[in-house]
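**Q** the sequence and its predicted three-dimensional model are supplied below.
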Amino acid sequence: MWPIMTVNITGGTSNSLPTSGGVTTIEARIDPLAKTKPTKRHVVLLIDTSGSMAGDKIDNAKNGAGSALGKLDKEDYVSVLGFDTEVQTVLPIDSWSNIDQKGANKELTNIDSGGGTDIYKGLENARDQLIEHAPNDSEAVKRIILLSDGQDRFDPETYRDLAEEYNECGISIMAAGIGGGYDEEVMLALANGSGGVPADLSQEDIDAFLDETVSDTDQVIVPNPELKIHPAHGFILDDKTVFFDAPKIEQREIDHDQSPPSVGLPELQVGDPHRLTFKILGQPKAGGLSYEIATLRVEDGSGSRVAETTVDVDYTDQAGLERVDIEENRAIAEVTVGIQDPETSETEVREKIKEIEDQGWIDTADELKQKLNTAEEAGGIIRVGKNRLDTED
């Protein structure tokens, strides 16, 4: 029996195929429609309490944490941790209904600043709160909200690996850097690797950021979704990754070891459609007919079906590109991901932009050149908007 419709998925192809076969790009759009039940939230506020946070930064963090706690429902689980080179458990994780709320606010006011910065140790403790001490609930949104203004002893790649481990556990990290002294690449690695969102804050933004980030978790309707890609007979999944161009531009690997192949999706949140692309190879077939090319199924963290659709492709003697927007959006995503990736060279990015020019998408190529130049000026990090590091549509 189908569940109540809370998510809709549709799909289309960029081009028809010749009778000799070939490759087409599938675009899938996933629309979270509405909540049908309360969102379960397991949240850890992880606050840098090192010496550099002294003054307005730590005061705003404490005020923001108090305001954020007020957004919780009684069945939500919450913990507050402070960290410098050691970790202080301000509030051990528990359901909000079991926590003395006046006592919790008093504990927040007692947070003090001093010492160095060890983000890694703070994150390990935050994960333990969520995995070891909170109920094991596949329907719960598990989120670490990290605030830090400092550098750390590990490089971004180490944090990327750590974030991907957290993502496999269903934990996303909202990684917020404060001021100009933090390591932007570390925050990007933590957020992007875990399926979270990075943020670039001034000290005046801290209070509102914590309040809004906790509030936003209430709009998540599927916390740990996967997309199952089931190619039809005569078609082969011809990609190792999918590219998202909404709600933010990113790349995710397809797990070909699963049957059917699958890719982890960002949390599905009301009003936040997801759009992604991947390539399918079709074998030779008779022309003048439409064929089912793939079944796409969205599943939740427990493996239950949330939404499903089939995608068709036409075979014709005059095959060609019908949906220019699909190929153009994919090209934009590929270039933007390349700019973000420290392992992708400038030469590779410029070659991809040249391919876009050769397609005749001149305005798009010019915008991407400007984005690349801006990234180079910022040391390789793309800034979009006043307080965001991620690249959004």
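**A** Cool, the structure landed.

**Q** going forward, measure contacts and count neighbours with C-alpha atoms only.
**A** Will do.

**Q** residue contacts, residue 118?
**A** For residue 118, the contacting residues are 83-86, 152-153, by C-alpha atoms under 8 Å, 6 or more residues apart in numbering.

**Q** now do it against residue 75, distance only.
**A** As defined by C-alpha to C-alpha, to the nearest Å, residue 118 lies at a distance of 31 Å from residue 75.

**Q** tell me which stretches of the stretch 1-150 of the chain form strands.
**A** Counting by DSSP state E, counting those that start in this stretch, the segments of the stretch 1-150 of the chain that form strands are 7-13, 22-32, 40-48, 77-83, 87-95, 140-148.

**Q** what helices or strands is the longest one leaning on?
**A** Based on contacts counted as 3 or more C-alpha pairs under 8 Å, 6 or more residues apart in numbering; DSSP states H and E, the elements that strand 22-32 packs against are strand 7-13, strand 274-282, helix 324-340.

**Q** tell me the angle that strand makes with strand 7-13.
**A** 160 degrees (axes from the mean of the first three to the mean of the last three C-alpha atoms, to 10 degrees).

**Q** helices along the stretch 101-250 of the chain, start to end?
**A** For the stretch 101-250 of the chain, applying DSSP state H, counting those that start in this stretch gives helices covering 101-109, 119-128, 156-168, 184-194, 206-216.

**Q** what sits up against stretch 165-185?
**A** 127, 141-152, 156, 163, 187-188, 190-191, 193-203, 223-224, 381.

**Q** need the winner for burial among the helices and strands packed on strand 22-32.
**A** Ranked by mean neighbour count, these are led by strand 274-282 with a mean of 22 (mean count of other C-alpha atoms under 10 Å).

**Q** next SSE after that one?
**A** Next in sequence after strand 274-282, counting helices and strands by DSSP states H and E, comes strand 289-299.

**Q** pull out the buried residues from that next one.
**A** 293-299 (16 or more other C-alpha atoms under 10 Å).

**Q** want to try JSON lines for those residues, with distance to residue 241 as columns?
**A** Formatted as JSON lines, these follow (distance: C-alpha to C-alpha, whole Å):
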{"residue": "293", "distance to residue 241": "18"}
{"residue": "294", "distance to residue 241": "16"}
{"residue": "295", "distance to residue 241": "17"}
{"residue": "296", "distance to residue 241": "15"}
{"residue": "297", "distance to residue 241": "17"}
{"residue": "298", "distance to residue 241": "17"}
{"residue": "299", "distance to residue 241": "18"}
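
**Q** structure two is appended below for comparative analysis:
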Amino acid sequence: MTVSLSATADSATLPPSGGSPTIKISFSTTGKTKTSRRQVVLCVDTSSSMGSDDADGIRKIERAKRGARRVLDELNPDDELAVVGFDSDPEVVVPMDSWGALTESAAIDAIDSLVASGGTDVYEALERSWQEFGDAGPAVARRIVLLSDGQDFTPVSKYRSLAGDIADDDISIVAAGIGAAYNEDVMIALAEGSNGTPKHLTAATDMESFFREVVSEAGTVVASNPELAIGTGEGFRLEEAFLTPPNPRTTDVSAGDESATIPLPDLTADEDIAVTVRFLAPPRDPGIEYRLAEFELIAGEPLDEASVDVKYVTSEAVTAASEGIRVAHADAKVSAGLRDTGTSATDVRETVDEIERANDEWDDVVTGLRRKLTEAETEEGGAITSGLTKIDPE
């Protein structure tokens, strides 16, 4: 399978005064999909709260165990699996080994041995799950699949640091919370810090399909731990960059940077990922074309590259900007702010106001962004509660 990138600017021309051109970088795959080899740790909350009954009178821990057992039907002989249960302390009930070396009956017995009791220590459970990974070699999708319904009062900053360390070993965390009581800040920090995905499971029954869906998706990975390298042309500078919905997030790009490398989630055959980047263009005389930026997709080795040129023209000759690319960037910027539960609602509102002032004809776009903000605010109008999971505004 071939992975490629394309880069499209909102306009091929700039006025002599310069401006803020925006580019959308998209990734696509072609060819036959081959199932990726997987290393997976299922990290299952077994605290006492998981012993409570759901609406159908079935204990949540039983739903989780059903979900873990369903993963076994998804595995190939060269895949590797471990299962860690945790309350106040983690317990490895299935040590990491290839599925070809494990017996299904032993794995089922180990999963069925999980019992709900005690408190919740997600941090220790993740550290123990991380220790299960050995050398993987290239082109292996590595996942910690975390499920929890409880609170953990370890500072979020420690989770961000841990997620970054785990990501350095090319491991992504898919962090799912069940119900309404779990700490969403923690789940988002873990997922974003490891280029993974945060999930919200509304109903206890969702646990029965959650693990298998994540493991199945890992099998469709076509580029593990990819990065987008960006270089600007002479005189041009980066201003800001965002990953677009459905998994919006901020990046480490800062205004004035000449280059940047943006870590991306694993690229799969079934998921669209895009990045929007806004640049700072200096004033220049009309009539000359310049290289605005160059892009390279890297996943262990270079996969594809693209470049974008812009031509300075007289103000009267400037072509109309692509509204679609500019709208995508505005939506990504606001959505990324809403996704961060520590973001001030005032800051996001000011961003929407700025977008409105800069685009007089964007009434419908601004209305949609304000609806997102309203649905994500707390009743007190202070911090953002959620932009992706517990509320998930359209």
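**A** Alright, I've got the coordinates. Keep in mind it's a predicted model, so treat the numbers as computed, not measured.

**Q** just to revisit the earlier point, figure out which of the helices of the stretch 101-250 of the first structure is closest to residue 332 of the first structure.
**A** helix 184-194 (17.7 Å; C-alpha to C-alpha).

**Q** superpose on the second structure and give me the mean offset of the closest one.
**A** Here the mean offset of helix 184-194 of the first structure against the second structure after fitting is 1.8 Å, by mean C-alpha distance after the TM-score superposition for the first structure.

**Q** which among the contacts of residue 118 of the first structure gets closest to residue 98 of the first structure?
**A** residue 83 (24.2 Å).

**Q** next up, the contacts around that closest one.
**A** 46-50, 117-119, 121-122.

**Q** tell me the counterpart of it in the second structure.
**A** Under the alignment (TM-score structural alignment), residue 83 of the first structure pairs with residue 86 of the second structure.

**Q** over to residue 9 of the first structure?
**A** Under TM-score structural alignment, residue 9 of the first structure pairs with residue 5 in the second structure.

**Q** find the nearest non-adjacent residue to its match, please.
**A** In this structure, residue 5 of the second structure finds its nearest non-sequential neighbour in residue 27, 4.4 Å apart by C-alpha to C-alpha, 6 or more residues apart in numbering.

**Q** other residues contacting the helix or strand hosting residue 352 of the second structure?
**A** In this assignment (DSSP H and E), residue 352 of the second structure forms part of helix 345-358. Identification of contacts with helix 345-358 of the second structure by C-alpha under 8 Å, 6+ apart yields 330, 334, 337-338, 362-363, 366, 369-370, 373, 377, 381-384.

**Q** for the residues you listed, which one is nearest residue 250 of the second structure?
**A** After measuring the contacts of helix 345-358 of the second structure against residue 250 of the second structure - C-alpha to C-alpha - the closest member comes out as residue 337, at 7.7 Å.

**Q** thought the closest one was touching residue 343?
**A** Yes: here residue 337 of the second structure lies in contact with residue 343, judged by C-alpha atoms under 8 Å, at a distance of 6.2 Å.

**Q** sorry, back to before: what does the residue nearest to residue 5 of the second structure correspond to in the first structure?
**A** Matched to the first structure by TM-score structural alignment, residue 27 of the second structure sits across from residue 30.

**Q** how many residues are close by its match?
**A** 21 (other C-alpha atoms under 10 Å).

**Q** wasn't residue 254 of the second structure part of a strand?
**A** No: read with DSSP: H, G, I helix; E, B strand; the rest coil, residue 254 of the second structure is coil and lies in no strand.

**Q** could you find the closest non-adjacent residue to the aligned partner of residue 123 of the first structure in the second structure?
**A** Under the alignment (TM-score structural alignment), residue 123 of the first structure pairs with residue 126 of the second structure. Closest residue in space to residue 126 of the second structure, ignoring its immediate chain neighbours: residue 43 at 7.5 Å, by C-alpha to C-alpha, 6+ apart.

**Q** contact partners for the residue nearest in space to the middle of the first structure?
**A** Compute the mean C-alpha point of the first structure, and by C-alpha atoms, centre = their mean the closest residue is residue 195, 3.0 Å away. Each residue near residue 195 of the first structure by C-alpha under 8 Å, 6+ apart is listed here: 167, 172-173, 266-267.

**Q** map it onto the second structure.
**A** When the second structure is aligned by TM-score structural alignment, the residue opposite residue 195 of the first structure is residue 195.

**Q** and what of residue 48 of the first structure?
**A** Residue 48 of the first structure maps onto residue 45 in the second structure, by TM-score structural alignment.

**Q** how far away is its match from residue 182 of the second structure?
**A** Residue 45 of the second structure is 11 Å from residue 182 of the second structure, where distance means C-alpha to C-alpha.

**Q** between those two, which one's more packed in?
**A** residue 45 (32 against 17).

**Q** I figured that one hits residue 149, correct?
**A** Yes: look at residue 45 of the second structure against residue 149 with C-alpha under 8 Å: they come within range, at 7.2 Å.

**Q** burial count for the closest residue to residue 154 of the first structure other than its chain neighbours?
**A** What sits nearest to residue 154 of the first structure in space, not counting adjacent residues and going by C-alpha to C-alpha, 6+ apart, is residue 120, at 7.9 Å. Applying other C-alpha under 10 Å, we find 17 residues neighbouring residue 120 of the first structure.

**Q** ok, now which ones touch the aligned partner of residue 58 of the first structure in the second structure?
**A** Counting by TM-score structural alignment, residue 58 of the first structure lines up with residue 61 in the second structure. If a contact means C-alpha under 8 Å, 6+ apart, then residue 61 of the second structure has 46, 50-51, 114-116 as its contacts.

**Q** most neighbours, which of those?
**A** Neighbour max across the contacts of residue 61 of the second structure (other C-alpha under 10 Å) = residue 46, 31 neighbours.

**Q** ok, that residue touching residue 111?
**A** No: Residue 46 of the second structure is not in contact with residue 111 according to C-alpha under 8 Å; the separation is 11.2 Å.

**Q** and residue 38 of the first structure, which of the helices and strands packed on strand 22-32 of the first structure is closest to it?
**A** It's strand 7-13; of these, that one is closest to residue 38 of the first structure (C-alpha to C-alpha) at 15.5 Å.
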